[in-house]
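Trainee: heads up, no residue letters with this:
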């Protein structure tokens, strides 16, 4: 039979042989999957059996993910992996999120649907898309409901990052990529935790904790992770992350500037001028910085140059 998608579905007997002897064809179909609803039930059951025959062939899944995660919408391909049992057998941590949804009156976002949306909303950067695919796997182990029915997933970022290590090994991800993805999953909540009231020091600490080579991708993941349907809420949250990015850029630029005074100048002044550590030494350093900023003396000179200028230090500047 042929689906309206144009994919040839072999007869049952041929399909049985393919599933048993060449199950990798099921992975190949994921790149351009047929409509699952148009596949007869008997064929579906055979396709689902193929997943278990693919154990040990995770490298094929890795190659497929490298391809489909860069599609404009990887959702249909990911659904194929779910429906055919490939995800259940090769990525059980991700498959466990499929049924993690509402329970009775206790409601929360359907994690699997949310994950697919986050992947699609991510920029076409393979690292960010991989992180989006696995960013919420820790929710399965951390879900709790309080007495009012409100759901929490405390620590799912840390738990999920730990779970991802096994996935990285299974898929054969290179160590450098696995390390980056581990960190993106571990820190994926950070962008949403930002408050405009944070001091520059707090923003700087976050940037250093995450790593300068990582936070731009982390902010991309943070924007993609906003899936609210409430009018204006998603736009406001994205603006919030944009503000964090602007502050991180400004702080990085400020921190990259070469200080006008040489490193170790304080020690040199103590040695040459006999000035002990304390308020007076701090006042002298600040005075020299002000003189440089005013253009009265030159920046980026050897320490001896600034020591030679100490005789011009005004006594009125002495701290009380």
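Mentor: Good, I have the coordinates. Bear in mind that the values here come from a model prediction, so they are computed numbers and not experimental data. Numbering: from 1, shown residues only.
Trainee: from here on, contacts and neighbour counts on C-alpha atoms
Mentor: Will do.
Trainee: count of neighbours near residue 288?
Mentor: By other Cα atoms under 10 Å, 22 other residues sit near residue 288.
Trainee: give me the nearest residue to it, chain neighbours excluded.
Mentor: In space, and not counting its chain neighbours, residue 288 is closest to residue 306: 7.6 Å by Cα to Cα, 6 or more residues apart in numbering.
Trainee: swap in residue 210?
Mentor: Using Cα to Cα, 6+ apart, the closest residue to residue 210 is residue 187 (7.1 Å).
Trainee: got a list of what the one you found touches?
Mentor: Neighbour list for residue 187: 157, 210, 218 [criterion: Cα atoms under 8 Å, 6 or more residues apart in numbering].
Trainee: re earlier: the residue nearest to residue 288 and residue 264: what is the separation?
Mentor: To residue 264, residue 306 is 12 Å away according to Cα to Cα, to the nearest Å.
Trainee: quick one on the thing from earlier: so which of the contacts of residue 187 belong to helices?
Mentor: 157, 210, 218 (DSSP state H).
Trainee: any idea which of these is the one closest to residue 289?
Mentor: residue 210 (31.5 Å; Cα to Cα).
Trainee: next, count neighbours for the closest one.
Mentor: 18.
Trainee: ok, structure two:
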């Protein structure tokens, strides 16, 4: 367990010795970004100002501007009530292109010349302890609205059109220091909305930040509150975390602070005690290392290559590939530790957990299949396969073959360099054989030499179980011998049919 007090501190004890310089850079960068806002935004601000209302850019777009990142989302908050906001938006959009995104919560949207905005009336919130859904009431001040937000780095605003930065909770300093703090007491913030605890570890993954000690301690104390959050919302945050730039950091915090025990308990369960002779690896740390290595093997974003980053299916499979080891660990005579069939058990466990987290069926099926197949290659490393075995490997992987390639390579974490080189050479050879067979046989689209219609025609039968059995027999022959050609395939089919009939007569 990591001591929260050992984590990087907040702006009063900066995480970086050059925080002051970073803060000045952040201020300069933010001012430049805000001045570069589209003219449509400045015009919108003037319209609110002329009508006697305040308007401010708020939250993520402000944070991203300070970090030097552009943001597609333009979220605003205002002192105007929804009816007044709608009236101003109708004059701003010119053609009335506005939409109601939740008038009861004070949110409306509009677009003008491709510039989309979402505007929400200042709000205050109170929470029922049994639910994370707030009772929303409209507020009167920008500071009050900012105080209800999750973290100080998201509790900054820029008044429009004056471009004055409003930062009542020192979010700019926290951004420069790389620290996550809550605007109010973290115990209050997380007790009000437990999902913020998942957002905290997610921001660690996405931004590479550290949690302020008080923030970390509050997560640890209130971790069980995450159970009142819907599985769908937890899944959304988990996906963002795993697809972040530093997923390992976020996952380790989830485990260290107790969150994972309530929503992904299989992860901390992999922290097996090592046997006294250290004959097996730390499964938990091994899995995190495999995740890191799988990410390194992803194609560059936007490249169009296989497993383009971030590849959620590959990352989930890497994280969960050894999920079945705790359930299958056995201590044999002589101190040997085994995990027989952990890939099969793990595939079922992964499917159950992803289903519980409401992942879609396609993602769940793909991750479970990769977990099931992740050990298949190791037989090849011991003794080269026949062409038939290579064909089966490709066919079993199907459209997951590229991900299986990367998962298999990432699963090599041995410190024995000789062994690592041997495994790498063996997999290089396997991939080359797959490529050679693919060129000869279209290995990725293996089908029997005869289709179902031809099988029925030759055997004089109609649709039914026997057609499926004949198809399966021809597929096995295709796997074993490669393309047979129509003439030989027909001979083999008739021979199989006759033998089947003879067996039935016995």
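Mentor: Yes, it's here. The structure presented is a predicted model; accordingly, all values stated were derived computationally and were not measured.
Trainee: tm score of chain vs chain?
Mentor: For these two chains in superposition, a TM-score of 0.72 is obtained (TM-score structural alignment, normalised by the length of structure 1); 259 aligned residues with a Cα RMSD of 2.8 Å.
Trainee: tell me where the stretch 1-150 of structure 2 has strands.
Mentor: 55-58, 75-78, 98-102, 107-112, 115-121, 123-127, 134-138 (DSSP state E, counting those that start in this stretch).
Trainee: next, the angle from the longest one to strand 107-112.
Mentor: Taking axes from the mean of the first three to the mean of the last three Cα atoms, to 10 degrees, strand 115-121 of structure 2 and strand 107-112 form an angle of 160 degrees between their directions.
Trainee: counterpart of strand 115-121 of structure 2 in structure 1, which residues?
Mentor: Alignment note (TM-score structural alignment): strand 115-121 of structure 2 is unmatched in structure 1.
Trainee: ok, and the contacts of residue 187 of structure 1 in structure 2?
Mentor: Compared against structure 2 with both residues aligned by TM-score structural alignment, their matches' Cα atoms under 8 Å, the contacts of residue 187 of structure 1 retain 157, 218.
Trainee: could I get the contacts of residue 187 of structure 1 as a markdown table with distance to residue 90 of structure 1?
Mentor: Putting these into a markdown table (distance: Cα to Cα, whole Å) gives the following:
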| residue | distance to residue 90 of structure 1 |
| --- | --- |
| 157 | 22 |
| 210 | 30 |
| 218 | 26 |
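Trainee: what residues of stretch 373-384 of structure 2 count as buried?
Mentor: Across stretch 373-384 of structure 2, burial judged by 16 or more other Cα atoms under 10 Å covers 373, 374, 375, 377, 380, 381.
Trainee: export those to CSV and tack on secondary structure and distance to residue 287 of structure 2?
Mentor: Below are the buried residues of stretch 373-384 of structure 2 laid out as CSV (DSSP: H, G, I helix; E, B strand; the rest coil; distance: Cα to Cα, whole Å):
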residue, secondary structure, distance to residue 287 of structure 2
373, helix, 16
374, coil, 13
375, coil, 14
377, coil, 18
380, helix, 22
381, helix, 21
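Trainee: what's the farthest-apart pair in those?
Mentor: 373 and 381 (14.8 Å).
Trainee: how close does the nearest residue to residue 210 of structure 2 once chain neighbours are set aside get to residue 30 of structure 2?
Mentor: Nearest residue to residue 210 of structure 2, sequence neighbours excluded (Cα to Cα, 6+ apart): residue 179, at 5.0 Å. Residue 179 of structure 2 sits 18 Å away from residue 30 of structure 2, going by Cα to Cα.
Trainee: residue in structure 2 paired with the residue nearest to residue 210 of structure 1?
Mentor: Residue pairing (TM-score structural alignment): residue 187 of structure 1 is matched to residue 373 of structure 2.
Trainee: could you identify which of the strands of the stretch 1-150 of structure 2 is most buried?
Mentor: Highest mean neighbour count among the strands of the stretch 1-150 of structure 2 (mean count of other Cα atoms under 10 Å): strand 55-58, with a mean of 26.
Trainee: circling back: of residue 179 and residue 30 of structure 2, who's got more company?
Mentor: Per other Cα under 10 Å, whichever of residue 179 of structure 2 and residue 30 has more neighbours is residue 179, with 28 against 23.
Trainee: show me what that one aligns to in structure 1.
Mentor: By TM-score structural alignment, residue 179 of structure 2 lines up with residue 7.
Trainee: quick revisit: look at residue 306 and residue 264 of structure 1 and report which has more neighbours.
Mentor: residue 306 (20 against 9).
Trainee: can you show me the strands along the stretch 201-350 of structure 2?
Mentor: In the stretch 201-350 of structure 2, the segments counted as strands under DSSP E, counting those that start in this stretch are 210-211, 330-331, 337-338.
Trainee: could you export those strands as CSV, including distance to residue 455 of structure 2?
Mentor: Below are the strands of the stretch 201-350 of structure 2 laid out as CSV (distance: least, Cα to Cα, whole Å):
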stretch, distance to residue 455 of structure 2
strand 210-211, 64
strand 330-331, 48
strand 337-338, 46
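Trainee: all helices for the stretch 1-150 of structure 2, in order.
Mentor: 19-35, 39-50, 60-66, 82-93, 142-147 (DSSP state H, counting those that start in this stretch).
Trainee: gap between the residue positioned nearest the centre of structure 1 and residue 71 of structure 1?
Mentor: Centroid-nearest residue in structure 1: residue 184, 3.0 Å away (criterion: Cα atoms, centre = their mean). Separation of residue 184 of structure 1 from residue 71 of structure 1 (Cα to Cα) stands at 21 Å.
Trainee: so what's the residue count around residue 431 of structure 2?
Mentor: 14.
Trainee: aligned to it, what sits in structure 1?
Mentor: Under TM-score structural alignment, residue 431 of structure 2 pairs with residue 245 in structure 1.
Trainee: if I read this right, residue 207 of structure 1 contacts residue 218, doesn't it?
Mentor: No: Residue 207 of structure 1 sits out of contact with residue 218 when judged by Cα atoms under 8 Å, with a separation of 10.4 Å.
Trainee: cool, thanks, talk later.
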